[in-house]
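*Asks:* Here is my input, please return the structure:
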Amino acid sequence: MLTLTCPFCGVAAEETELAPGGEAHLKRFGPGSSDADFETYLFGRRNPRGVHFERWRHVYGCGKWFLAARDTATLQVFGTYPPQCDGPPDALIARIRAVRPGWQPPPEPLEDDSAPGVERDPAPNPTPTRDTIA
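*Replies:* Next up is the predicted model:
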């Protein structure tokens, strides 16, 4: 079972106490944006195998939203942090790189890119195969 620690109340909550909110660090477009921009924001999401940053809400606890970094293949949680951050904290990136030495952070969104990596090939992130998981 997936267990995430809420950075606000400090409770280690199981996934039944949480509500997923999708991909983290998306660029939201304003009212003057085009239909194509809104469509990309609404439907264009990465679904990587490996390290992924997500939004979660502590529904049956403090009720606040937070961000989490986890491996989508192994469910290993690297850490959680408040959503007010522009990107993952340096300590969290260091923790991920300690476990996945070749991992690179996701590319910074371009000015006109609401879903980085959707229509271009991002740098590959190594994920251990089944035989290398201890």
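
*Asks:* okay, CA-based contacts and neighbour counts for the rest of this
*Replies:* Noted.

*Asks:* Endpoints of stretch 80-91, how far apart?
*Replies:* Terminal residues of stretch 80-91 lie 11 Å apart, using CA to CA, to the nearest Å.

*Asks:* Please, where are all the strands along this structure?
*Replies:* Counting by DSSP state E, the chain has strands at residues 3-5, 12-14, 19-23, 51-57, 65-71, 77-81.

*Asks:* For these, could you give me JSON lines that also reports distance to residue 95 and mean neighbour count?
*Replies:* As requested, the strands of the chain are arranged in JSON lines below (distance: least, CA to CA, whole Å; neighbours: other CA atoms under 10 Å):
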{"stretch": "strand 3-5", "distance to residue 95": "16", "mean neighbour count": "19"}
{"stretch": "strand 12-14", "distance to residue 95": "19", "mean neighbour count": "14"}
{"stretch": "strand 19-23", "distance to residue 95": "20", "mean neighbour count": "15"}
{"stretch": "strand 51-57", "distance to residue 95": "12", "mean neighbour count": "21"}
{"stretch": "strand 65-71", "distance to residue 95": "10", "mean neighbour count": "22"}
{"stretch": "strand 77-81", "distance to residue 95": "7", "mean neighbour count": "20"}
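
*Asks:* please give me the structure for this one as well, since I'd like to look at both together:
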Amino acid sequence: MRIPCPHCGERDIQEFSCLGDATRRRPDPEAGEAAFADYVYLRDNPAGRHRELWYHAGGCRAWLVVTRDTKSHAIEAVAPAREAARTLAESGS
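*Replies:* The predicted model follows:
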């Protein structure tokens, strides 16, 4: 699989590290230990379109949000994580 880095161009997946789901939100500290444990350990494994957080360790060292199909690995979009977070905050999601 090749990921089109917005800073470096298209690169091999070996240059990247995947952190996981880019849509998860850290729970409020007052939500309790159980909520935080769920946040840290429980993960969905969706089939289809999914947004993931990737780190370009072998290149520009930027954090990216990659939208891809988990069945075909086809990449739909790649955006710097800061821009993706700003867009998400502005949409109220």
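
*Asks:* Distance to residue 45 of structure 1 added to the strands of structure 1, as TSV?
*Replies:* Below are the strands of structure 1 laid out as TSV (distance: least, CA to CA, whole Å):
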stretch	distance to residue 45 of structure 1
strand 3-5	22
strand 12-14	25
strand 19-23	7
strand 51-57	11
strand 65-71	16
strand 77-81	20
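
*Asks:* and of the ones you listed, who's closest to residue 41 of structure 1?
*Replies:* Proximity to residue 41 of structure 1, assessed across the strands of structure 1 by CA to CA, is greatest for strand 19-23 (10.8 Å).

*Asks:* what's that closest one in contact with?
*Replies:* The contact list for strand 19-23 of structure 1 (CA atoms under 8 Å, 6 or more residues apart in numbering) reads 45-46, 52-59.

*Asks:* so that strand matches what in structure 2?
*Replies:* Aligning strand 19-23 of structure 1 against structure 2 (TM-score structural alignment) gives residues 17-21.

*Asks:* can you give me how far that stretch is from the chain middle?
*Replies:* Its chain's average C-alpha position is 6 Å from that of stretch 17-21 of structure 2, according to CA atoms, centre = their mean, to the nearest Å.

*Asks:* next one: stretch 47-65 of structure 2
*Replies:* Computed by CA atoms, centre = their mean, the separation of stretch 47-65 of structure 2 from the middle of its chain amounts to 5 Å.

*Asks:* List the contacts of it.
*Replies:* Stretch 47-65 of structure 2 is contacted by residues 5, 7-8, 14-23, 66-71, 78-82, 84 when judged by CA under 8 Å, 6+ apart.

*Asks:* Please apply the same query to stretch 79-93 of structure 2.
*Replies:* Contacts for stretch 79-93 of structure 2 (CA under 8 Å, 6+ apart): 6, 53, 62-66.

*Asks:* Can you name the two of these that sit furthest apart?
*Replies:* Among those, 6 and 53 lie farthest apart (CA to CA), at 14.1 Å.

*Asks:* give me every residue that touches the counterpart of residue 70 of structure 1 in structure 2.
*Replies:* Under the alignment (TM-score structural alignment), residue 70 of structure 1 pairs with residue 68 in structure 2. Residues near residue 68 of structure 2 by CA under 8 Å, 6+ apart: 48-52, 74-77.

*Asks:* neighbours around residue 61 of structure 1, how many?
*Replies:* Using other CA atoms under 10 Å, residue 61 of structure 1 has 14 neighbouring residues.
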